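Colleague: Sharing a model that was predicted from the sequence below.
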Amino acid sequence: MTELPMADGPPPRERADAARNRAKVLAAAERLFAADDPAAVTMDDIARAAGIGRGTLYRRYPDRASIARALLDEHERALQEQVLRGAPPLGPGDAAGGGTGGAPPAPAERLAAFYGAMVGLLETHVHLVLGAETGLARYRTGAYAFWRLHVAHLARQAGLADPETLADQLLAPLAPELFRHQRDGGLTPDRITAGLAALAHGVLGGSGGPAGRPGP
């Protein structure tokens, strides 16, 4: 789990004026994404809100999704670090040289914790995810590749067949459109997290062992 792809790296070294423009663009885009349907926000909207020209904006960011991804990057990196080296059950604990000396968390427990962390990310930043992950583009991001490899790793640890296919299926309930639909329908983050935890234990196994197998 040490060679997982990560979210995009920090921006390259830049001139002071370029750094100021970048900060204005990101601040304006975050306000617009939070206030309206992110898919309805245009590059012209962002340029006007930031007080810069279209040419200046396009020299730095080719499209709206690239701006949203830049905003998401720091939040995704923080979660990736917890998955790789954090305390259990989200992180591996002693499996990565940390923890408190107890047994490493079961795959289902780690998946349930991952689901909970992702619900927290979506609750705070779903407007950014909707802006960054339009259509098939979400499957080409470094962050999605990271989540997919992590979930496949847990499915493999649980002894399930075809973990590569299962990983995409287990990530599907985290689609930002579905999360927005559930929240708009009155579901709380706690209820969504509980449902996902039940899914994690039902597929990867809990006290009853992996799905489709008898427990110990």
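Modeller: Yes, it's here. Everything numeric here is computed off the predicted structure, so don't read it as measured data.

Colleague: make it CA atoms for all contacts and neighbour counts henceforth
Modeller: Fine.

Colleague: Any idea how many residues pack against residue 147?
Modeller: 21 (other CA atoms under 10 Å).

Colleague: Can you tell me the closest non-neighbouring residue to it?
Modeller: residue 171 (7.9 Å; CA to CA, 6 or more residues apart in numbering).

Colleague: what about the one you found, neighbour count?
Modeller: 14.

Colleague: Can you give the contact residues for the helix or strand harbouring it?
Modeller: In this structure, residue 171 is located in helix 163-171 according to DSSP states H and E. Counting by CA atoms under 8 Å, 6 or more residues apart in numbering, helix 163-171 makes contact with 147, 148, 149, 151, 152, 153, 155, 156, all of which sit outside it.

Colleague: can you pull the contacts of the third one?
Modeller: With contact set as CA under 8 Å, 6+ apart, residue 149 has these partners: 4, 164, 167.

Colleague: List the buried residues in stretch 175-193.
Modeller: 176, 177, 179, 180, 189, 192, 193 (16 or more other CA atoms under 10 Å).

Colleague: second one coming, line it up with the first:
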Amino acid sequence: MSRPLPLLTGAPPAERADAARNRAALLEAAAELMAGCGVAALTMDAVATRAGVGKGTVFRRFGSREGLMASLLNHREAEWQAGVISGPPPLGPGADPLDRLLAFGASRLRLHRDQAALIEAAGAVWGENHAVLGFAALHVRLLLAELGVEGDLRYLATALIAPLGVPVLRQQIDHGQMTEAQVLDGWTELVRRVV
């Protein structure tokens, strides 16, 4: 059975109750607007109006549009990580390590496809979030160890995660005309060869 993993996105610092309410309202407003008009059309003005606060509040809270996008991603990443740590199998504990590893790949591929525009809009602000990659790499490394894989598990874990990144998925699916199913089949074959 896999060892429990800590959430690596980091807990937000303690904040006043009104600040927490504003933050939640802003993130909810941004998520609603994004669902309706897409990431490209999401503006700080629109988020402020939707949340019923001034534009300055949005900038003070998130610093920039990229900061807002990164906060949305942090929230979604924390939910995904919670599923890995304590959600139902096969992504969560309780399944065979190989089943968990394959579920990880399918889930991560889907998450990155769903959030590609948001990840790109967050730019360097999200790209500097080493904790996210660290969590995924640690999870894969632990599963590889459970499966008895030998070698440099840190490198192998990183090599298995790389094809699930947005730039690679965009190249394969958007430009290489592969389907998600083909990409997932290829990733599954790669995992089986490593294991």
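Modeller: Looks like it came in fine. Nothing here was measured: the structure is a model prediction, and the numbers come from that model.

Colleague: What would you report as the TM-score here?
Modeller: Scored against TM-score structural alignment, normalised by the length of structure 2, the superposed chains reach a TM-score of 0.74; 185 aligned residues with a CA RMSD of 3.3 Å.

Colleague: In structure 2, point out the residues matching the helix holding residue 171 of structure 1.
Modeller: Per the alignment by TM-score structural alignment, helix 163-171 of structure 1 matches residues 153-161 in structure 2.

Colleague: Pull out the buried positions in that stretch.
Modeller: Those would be 153, 156, 157, 158, 160, 161, for stretch 153-161 of structure 2 by 16+ other CA under 10 Å.

Colleague: Tabulate the contacts of helix 163-171 of structure 1 in CSV, adding columns for secondary structure.
Modeller: What follows is the contacts of helix 163-171 of structure 1, written out as CSV (DSSP: H, G, I helix; E, B strand; the rest coil):
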residue, secondary structure
147, helix
148, helix
149, helix
151, helix
152, helix
153, helix
155, helix
156, helix
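
Colleague: ok, so of these, who is nearest residue 49 of structure 1?
Modeller: The nearest member of the contacts of helix 163-171 of structure 1 to residue 49 of structure 1, counting by CA to CA, is residue 147 at 33.0 Å.

Colleague: Can you give me the distance of the equivalent of the closest one over in structure 2 to residue 195 of structure 2?
Modeller: The alignment partner of residue 147 of structure 1 in structure 2, by TM-score structural alignment, is residue 136. Separation of residue 136 of structure 2 from residue 195 of structure 2 (CA to CA, to the nearest Å): 17 Å.

Colleague: that older thread, can you tell me which of the buried residues of stretch 153-161 of structure 2 comes closest to residue 16 of structure 2?
Modeller: residue 161 (37.5 Å).

Colleague: What residues in structure 1 pair up with stretch 101-115 of structure 2?
Modeller: Going by TM-score structural alignment: stretch 101-115 of structure 2 matches residues 111-125.

Colleague: With structure 2 overlaid, report how far the matching stretch is off on average.
Modeller: With mean CA distance after the TM-score superposition for structure 1, stretch 111-125 of structure 1 departs from structure 2 by a mean of 1.3 Å once superposed.

Colleague: Where do the strands of structure 2 begin and end?
Modeller: Remark: strands of structure 2 are absent; assignment by DSSP state E.

Colleague: Residue 175 of structure 1: what's it in contact with?
Modeller: Residue 175 of structure 1 touches nothing, counting by CA under 8 Å, 6+ apart.

Colleague: just the one 5 residues further on next, same as before
Modeller: Taking CA under 8 Å, 6+ apart as the definition of contact, the neighbours of residue 180 of structure 1 are residue 126.

Colleague: Which position in structure 2 pairs with residue 4 of structure 1?
Modeller: Under TM-score structural alignment, residue 4 of structure 1 pairs with residue 6 in structure 2.

Colleague: That match: neighbour count?
Modeller: Residue 6 of structure 2: 13 neighbours (other CA under 10 Å).

Colleague: same deal with residue 200 of structure 1?
Modeller: 25.

Colleague: quick one: what's aligned to it in structure 2?
Modeller: That one, residue 200 of structure 1, aligns with residue 191 by TM-score structural alignment.

Colleague: And for that match, nearest residue in space, chain neighbours not counted?
Modeller: Closest to residue 191 of structure 2 by CA to CA, 6+ apart is residue 160, at 7.2 Å.

Colleague: Next: residue 66 of structure 1.
Modeller: Closest to residue 66 of structure 1 by CA to CA, 6+ apart is residue 132, at 6.6 Å.

Colleague: so who does the one you found touch?
Modeller: 64, 65, 66, 67, 68, 69, 138.

Colleague: Need the buried ones from those selected in ChimeraX.
Modeller: The ChimeraX selection below is limited to those of the contacts of residue 132 of structure 1 classed as buried (16+ other CA under 10 Å):
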select :64,65,67,68,69,138
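
Colleague: List just the nearest of the contacts of residue 132 of structure 1 to residue 8 of structure 1.
Modeller: Closest to residue 8 of structure 1, out of all of the contacts of residue 132 of structure 1 and judged by CA to CA, is residue 69, at 8.2 Å.

Colleague: Show me which helix runs longest in structure 2.
Modeller: Looking across structure 2 with DSSP state H, the single longest helix is helix 97-127.

Colleague: before we move on, the earlier item: residue 150 of structure 2 versus the match of residue 200 of structure 1, what's the distance?
Modeller: For residue 191 of structure 2, the distance to residue 150 of structure 2 - CA to CA - is 14 Å.
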